[in-house]
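Q: All I have is the shape, not the residue letters:
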């Protein structure tokens, strides 16, 4: 069993680095491959995550906003790639809350870990794909139809309603539906984790203290309100990435450095002591056997 586990994680390591090289090549030399790469990678990784998370009772994570944002990008790519309004919405969610989630949730370049690398790809691939579409018109050439081309015009007018208002409304609607279905209708047992329980699980952390400022009764309200403010802030900042090419490049580079730093910290501070026990589960462990 140990040899099989090591073999599978070596395979994940090699695959992760190969995918990283493909994405890097796509960004600097051949951006038209990114929509195709995303089209193949996203359903494969999400499918594996569904299989693994269902076994460890983490399936509520699978209805987080980031998965709906990836679904929205998928719909845009294959249903309406020429629609400017839809592209603006997709760009806003991909380069706003999804990119900032890498910092918030401390995503890590741990190349042997399917779970950690899946989180990285889910959060950064939509941003890289929309980066290619926004700034490299040649991306459209091998696609079945032309992508939306955004021209701000001589007055440099931004489509605020589509780059901020509509995507933020989409996030608000998702939050309301999520809490209504999960915590009012379904009411899952405490052994089922989701983002809300993950973020509020620490009893002595700063986040926990902030959420309890008005007492435990109002903790969900405070959590939702802060998440809305946080998302709106990331979308407003994301307007800079939509408007300025170099600002977009710099921020994506910063996100890359954050991923590298988190990866170095993981391997030197955590993995060096705990080894493969640092993982929440091993890749080849059947979900029914996961603890």
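A: Looks like it arrived, so ask away. These numbers were taken from a predicted model, which means no experiment stands behind them. Numbering: from 1, shown residues only.
Q: Only C-alpha atoms from now on, for both contacts and neighbour counts.
A: OK.
Q: Not counting sequence-adjacent ones, nearest residue to residue 167?
A: Spatial nearest neighbour of residue 167, excluding adjacent residues (C-alpha to C-alpha, 6 or more residues apart in numbering): residue 89 at 5.3 Å.
Q: What residues does that neighbour make contact with?
A: 162-164, 166-167 (C-alpha atoms under 8 Å, 6 or more residues apart in numbering).
Q: ok, the residue nearest to residue 58 when sequence neighbours are not counted - contacts?
A: Nearest-residue entry for residue 58: residue 193, 5.3 Å, with adjacent residues in sequence omitted and distances by C-alpha to C-alpha, 6+ apart. Residues near residue 193 by C-alpha under 8 Å, 6+ apart: 57-61.
Q: Pasting the second one now:
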């Protein structure tokens, strides 16, 4: 056999092997594509099934709404009373109660908010801060600097949001209870750690002295302002940048396509416009096209002011205790306002909608007969023409 024949055979064999490999890759790509298509179909079917189940559960809950509200109210009052007892009997266990609350109810809230198209609320600063609290309490409980950052978040923007945004403690509403506790509990947790921790509480000065030990103990004011104001403000700025990129850049088209998807800015601007209150007027100082920028600016001013107020609260036990009472009182007061002013109007609207949906059988039959008569006369008229 000549060398040219051997070369041609090698070429043919290499060509066959290349074709075989090419077919294998093609078959594998087709299998991957089919698998992706099958998985996407299964995902769509699962989503539809879960959506139907959620609608079914929501309808059943609506049918038994009064009973569910009574049970929720009972459990809410008992739970609040038990928490108050534990706060006095074993304050060192309050951080663990908070951790159990967070890992239990926040995932459930995500599921509920995802169904209601409110899941972008979980990108708000309060959830960002609460996640940091959880890391501090579980992983770095003895880190003084981390504690001070968390203290600034808890007794700064989160605490004052209870008062400014009028969070309502309504024991018959799970959603309102969780909203209040997300803002209220962290401050109580860090209050107990700073002032009521048995390790420092038992080491108070003897009678006749006006000072008490606390953790962490800080003498240098520059150190105090650094870890209660400057560093927390930097962490807040990081959150604001990330929030803007996610909601207003990466998910912008998604939000524009579906106006039912709610964000904090959408809800606040909608309520402010309806009420035509001071927030709506302030956000429009630079024109309607710059309302988002003004909203971010107003929120930043609010954060700076509330974080600055954490410094005197951190230094004074009396001031800190009064602040806890103020937060709880504001939540309970707002809850009373909701029950006496808002809830009756909501009940009237719901009953009106129910009465409109439920048409009496007699009137329904008369309506059907009237429709049949009109239909038959219309047919006769059409035939005569």
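A: On my side now, so go ahead. Quantities reported herein were computed from a predicted structural model and do not represent experimental measurements.
Q: Counterpart of the residue nearest to residue 167 of the first structure over in the second structure?
A: Matched by TM-score structural alignment, residue 89 of the first structure corresponds to residue 149 in the second structure.
Q: What separation do you get for the residue nearest the centre of the second structure and residue 58 of the second structure?
A: The structure's the second structure has its C-alpha centroid closest to residue 122; by C-alpha atoms, centre = their mean the separation is 3.5 Å. Per C-alpha to C-alpha, to the nearest Å, residue 122 of the second structure is found 21 Å from residue 58 of the second structure.
Q: Residue 343 of the second structure: how many residues sit nearby?
A: 13 (other C-alpha atoms under 10 Å).
Q: Just tell me what it corresponds to in the first structure.
A: Per TM-score structural alignment, residue 343 of the second structure is aligned with residue 271.
Q: Which residue, other than its chain neighbours, is closest to that match?
A: Per C-alpha to C-alpha, 6+ apart, closest to residue 271 of the first structure is residue 278, 6.2 Å.
Q: In this structure that neighbour contacts residue 272, no?
A: No - with contacts counted by C-alpha atoms under 8 Å, residue 278 of the first structure stays clear of residue 272, the gap being 9.5 Å.
Q: Now do the shared contacts for these two.
A: Common neighbours of residue 278 of the first structure and residue 272 (C-alpha under 8 Å, 6+ apart) do not exist.
Q: Those two: which is more packed in?
A: Legend: neighbour count by other C-alpha under 10 Å for residue 278 of the first structure and residue 272, higher for residue 278 (15 against 12).
Q: measure that one to residue 11 of the first structure for me?
A: 18 Å.
Q: quick one: the match of residue 343 of the second structure and residue 258 of the first structure, what's the gap?
A: Per C-alpha to C-alpha, residue 271 of the first structure is found 18 Å from residue 258 of the first structure.
Q: repeat for residue 212 of the first structure
A: Taking C-alpha to C-alpha, one finds residue 212 of the first structure at 29 Å from residue 258 of the first structure.
Q: Please apply the same query to residue 219 of the first structure.
A: Distance of residue 219 of the first structure to residue 258 of the first structure, given as C-alpha to C-alpha: 30 Å.
Q: Skip the chain neighbours and tell me the closest residue to the residue nearest to the centre of the second structure.
A: residue 110 (7.2 Å).
Q: Mind telling me what the one you found corresponds to in the first structure?
A: In the first structure, residue 110 of the second structure lands on residue 50 (TM-score structural alignment).
Q: what about that match, how many neighbours?
A: Residue 50 of the first structure: 14 neighbours (other C-alpha under 10 Å).
Q: Which of the helices or strands spans it?
A: For residue 50 of the first structure, the host element (DSSP states H and E) is helix 33-55.
Q: Check residue 214 of the first structure too.
A: Going by DSSP H and E, residue 214 of the first structure is not part of any helix or strand.
Q: next one: the one 10 residues further on
A: Residue 224 of the first structure is located in helix 219-243, with elements delineated by DSSP H and E.
Q: Would you mind giving the residues in the second structure matched to that helix?
A: By TM-score structural alignment, helix 219-243 of the first structure lines up with residues 291-315 in the second structure.
Q: returning to what we had before: before we move on, which element is the match of residue 89 of the first structure in?
A: Using DSSP H and E, residue 149 of the second structure falls in helix 144-153.
Q: Mean deviation, the next helix or strand along the chain from that helix versus the first structure?
A: The helix or strand immediately downstream of helix 144-153 of the second structure is helix 159-164, counting by DSSP H and E. When the first structure is overlaid, helix 159-164 of the second structure sits 1.0 Å from its aligned residues on average, using mean C-alpha distance after the TM-score superposition for the first structure.
Q: what's helix 159-164 of the second structure in contact with?
A: 167, 180, 183-184, 187, 306, 327, 330-331.
Q: Looking at those, which one is closest to residue 16 of the second structure?
A: residue 183 (69.8 Å; C-alpha to C-alpha).
Q: what sits against that closest one?
A: By C-alpha under 8 Å, 6+ apart, the contact list for residue 183 of the second structure reads 126, 154, 158-159, 161-162.
Q: and the counterpart of residue 238 of the second structure in the first structure, what does it touch?
A: Residue correspondence to the first structure (TM-score structural alignment): residue 238 of the second structure is matched to residue 173. By C-alpha under 8 Å, 6+ apart, residue 173 of the first structure lies in contact with nothing.
Q: Same check on residue 35 of the first structure?
A: 77, 129.
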